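Novice: Quick one, structure for this:
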Amino acid sequence: MTIDGIRVEREGDIVTVTFDRPERRNAIDYVQWQGIATLFNELADDHSVRGVILTGAGGCFSAGADISDFETTRATPEQGIAYEVAVDAACDAITALGRPVIAAIDGYCYGGACNIAMACDFRFLSPTARMAIPAGNLSIVYGVRGTMRLLALVGLTEAKRIFYSARPFDASHALRTGFADAVEADPVAAARAWLEDVKDVAPLSIQGAKAILNMASMPDTSFNGHAADEAIFRALTSDDYKEGRAAFAEKRRPRFTGD
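Specialist: Okay, the predicted model is just below:
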């Protein structure tokens, strides 16, 4: 699909999604939030995709939600609630994608962009990356699901520090506190290398593990044991499970298709 200000490119079985409004530091407007949800729901239906990289153009991941958009999209309490629903839908669609998603972050990653980054499986940062959740500078309470994602990553005290101070923190601090998983000179290249290294792992195994771990890590989501059992059963009855056993017996690399 095409979204104004967001580029979607595919190389082999890896998709790169790039926020591309460098003149606005890749700030995300309301229409783009809606488009992100649609995009990742469409990617979920394409089983040939083995991984996704989220990044930003012009040396900046994203300055977050486009505040200049708020007078028309978030001026009333009703609009504010609808806006949060769109943000949650975008981030939940990223989290729900049954393949690995890596945020490759350079420059600013502020506000709502942190929510997007936290919705990814991993965050690879450049040494010059700067993160912040400055909701307190706008008298905004960060959304519940984004707050829970931050808590799961960095713990209670660090999450409070980030929210209470509204101040930026750098890549080394992010790595030390658990917000980041790696600091790399070229985070996009590092993300691609990581995805290339794991793309031969059985897709249904990754999808099932991701779904169970995501449910277990979000306190506002009731653990759906039936869904977990379905993921396990689907893998056990798949052609890939037969292929995995055959490859083991024949001492060769398995060729998984996600079926």
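Novice: all contacts plus neighbour counts: C-alpha atoms, from now on.
Specialist: Noted.
Novice: Show me the contact partners of the helix or strand residue 213 falls within.
Specialist: Element membership for residue 213, per DSSP states H and E: helix 203-217. Under the contact criterion CA atoms under 8 Å, 6 or more residues apart in numbering, helix 203-217 has outside partners 50, 95-100, 152, 221-224, 228, 231-232, 234-235, 256-259.
Novice: so how far is the next helix or strand after that helix from its chain's centroid?
Specialist: As assigned by DSSP H and E, the chain's next helix or strand after helix 203-217 is helix 225-236. From the chain centre to the centre of helix 225-236 is a distance of 23 Å (CA atoms, centre = their mean, to the nearest Å).
Novice: for stretch 108-124, same thing?
Specialist: On CA atoms, centre = their mean, the centre of stretch 108-124 falls 7 Å from the chain's centre.
Novice: okay, how far is it across it, tip to tip?
Specialist: Start and end residues of stretch 108-124 are separated by 13 Å (CA to CA, to the nearest Å).
Novice: what does stretch 184-203 give?
Specialist: 26 Å.
Novice: Repeat that for stretch 167-181.
Specialist: First-to-last distance for stretch 167-181 - CA to CA - comes to 21 Å.
Novice: Could you also give me the structure for this next sequence, so I can compare it with the first?
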Amino acid sequence: MNPEPDTSPVRLTREGPIARLTLNRAAKKNAANARMWRAIADLTGEARRMEGLRVLIVSGEGDSFAAGADIAEMGALIGDEAGAADYAATFSRAMQAVADFPHPVLAMIRGACIGGGCGLALACDYRFADTTAKLGVTPAKLGLLYTVDDTKRLIDAVGVSRAKSMLFTASVYDAADAKAFGLVDEVIAPEALEEAVTAHADRIASLSPFTITAMKRFVKQAQARGEDEESRRAFAKAFAGPSFAEGFLAFKERRAPQFSEEQES
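Specialist: Below is the predicted model:
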């Protein structure tokens, strides 16, 4: 007997230390409606609570990552300020849940990655695209706005001038151009994309979870405000921690380190 197809708008699955968040609306090129934005936030929260998790991969079912937000649904918000405010809060909560995820988040991009879909990819730490990918930030086509947080992430990726050009022209770029100005980090042949993303995730999962999680915090802090007393203490304290003890011993013994899950402090 064949299993029933999974009709959840977003799926969360796990294999060992790696979890996958998959947008599951392939018939609409994974255009995200409010239900999907809520699910992204909720399932990302669920993944945060998974013991031993080290990497999250975000992707779309079928041949697209996410063709933006569901415009048909958004049309119902015209003239509805309360409904629009609720939608905006739901959208922002989803993006922030991905951006604030404590472990590395990898975007695996095929096909359309437009508008809110591009924002979701930018909320990830690293973006792999195959050669079918098309990326753009297009609110100017609809008379809408990009949030300040999404705009900040776009600027961090491509710089101020390119971000302005993308926002002002609503242009859509192929994967090669997107890589040339930093919108994506790697461009892979379609048949090799899954393997490349999985290998990168496996590599991260093999290293110290203490270091990776702390350095993700440090990178975010460096972008926001720079060094402070708390981060200086954390840097110094790492030398006395179990992760360094194991890494140093493995180095001396010329073997691969066996890092364990460690309580951060």
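Novice: After superposition, what is the TM-score?
Specialist: For these two chains in superposition, a TM-score of 0.89 is obtained (TM-score structural alignment, normalised by the length of structure 1); 255 aligned residues with a CA RMSD of 2.3 Å.
Novice: Mean deviation, the helix holding residue 213 of structure 1 versus structure 2?
Specialist: Overlaying structure 2 shows helix 203-217 of structure 1 at a mean distance of 1.4 Å from the equivalent residues (mean CA distance after the TM-score superposition for structure 1).
Novice: In structure 2, which residues correspond to that helix?
Specialist: The alignment of helix 203-217 of structure 1 onto structure 2 (TM-score structural alignment) spans residues 209-223.
Novice: Work out for me the element residue 104 of structure 1 sits within.
Specialist: strand 101-105.
Novice: just residue 123 of structure 1 next, same as before
Specialist: strand 122-125.
Novice: Where in structure 2 does that strand fall?
Specialist: Counting by TM-score structural alignment, strand 122-125 of structure 1 corresponds to 126-129 in structure 2.
Novice: ditto for stretch 85-99 of structure 1
Specialist: The aligned range for stretch 85-99 of structure 1 in structure 2 is 89-103, by TM-score structural alignment.
Novice: in the matching stretch, what counts as buried?
Specialist: 90-95, 97-103 (16 or more other CA atoms under 10 Å).
Novice: Now tabulate those residues in TSV and tack on distance to residue 189 of structure 2 and secondary structure.
Specialist: What follows is the buried residues of stretch 89-103 of structure 2, written out as TSV (distance: CA to CA, whole Å; DSSP: H, G, I helix; E, B strand; the rest coil):
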residue	distance to residue 189 of structure 2	secondary structure
90	34	helix
91	31	helix
92	32	helix
93	33	helix
94	29	helix
95	28	helix
97	30	helix
98	26	helix
99	27	helix
100	30	coil
101	28	coil
102	29	coil
103	26	coil
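Novice: Which parts of the stretch 1-150 of structure 1 are strands?
Specialist: Ranges of strands in the stretch 1-150 of structure 1, per DSSP state E, counting those that start in this stretch, are 6-11, 14-19, 51-56, 101-105, 108-110, 122-125, 130-132.
Novice: In CSV, list those along with mean neighbour count and distance to residue 183 of structure 1.
Specialist: Shown next, in CSV, are those (neighbours: other CA atoms under 10 Å; distance: least, CA to CA, whole Å):
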stretch, mean neighbour count, distance to residue 183 of structure 1
strand 6-11, 14, 24
strand 14-19, 21, 19
strand 51-56, 26, 14
strand 101-105, 29, 9
strand 108-110, 25, 14
strand 122-125, 26, 5
strand 130-132, 24, 12
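Novice: okay if I get those as a markdown table plus distance to residue 142 of structure 1?
Specialist: Converted to a markdown table, the strands of the stretch 1-150 of structure 1 look like this (distance: least, CA to CA, whole Å):
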| stretch | distance to residue 142 of structure 1 |
| --- | --- |
| strand 6-11 | 24 |
| strand 14-19 | 22 |
| strand 51-56 | 22 |
| strand 101-105 | 20 |
| strand 108-110 | 12 |
| strand 122-125 | 20 |
| strand 130-132 | 12 |
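Novice: just so I know, which of the ones you listed lies nearest residue 249 of structure 1?
Specialist: Nearest to residue 249 of structure 1, of all these, is strand 51-56, at 28.1 Å by CA to CA.
Novice: start and end residues in structure 2 for that closest one, please.
Specialist: Under TM-score structural alignment, the counterpart of strand 51-56 of structure 1 in structure 2 spans residues 55-60.
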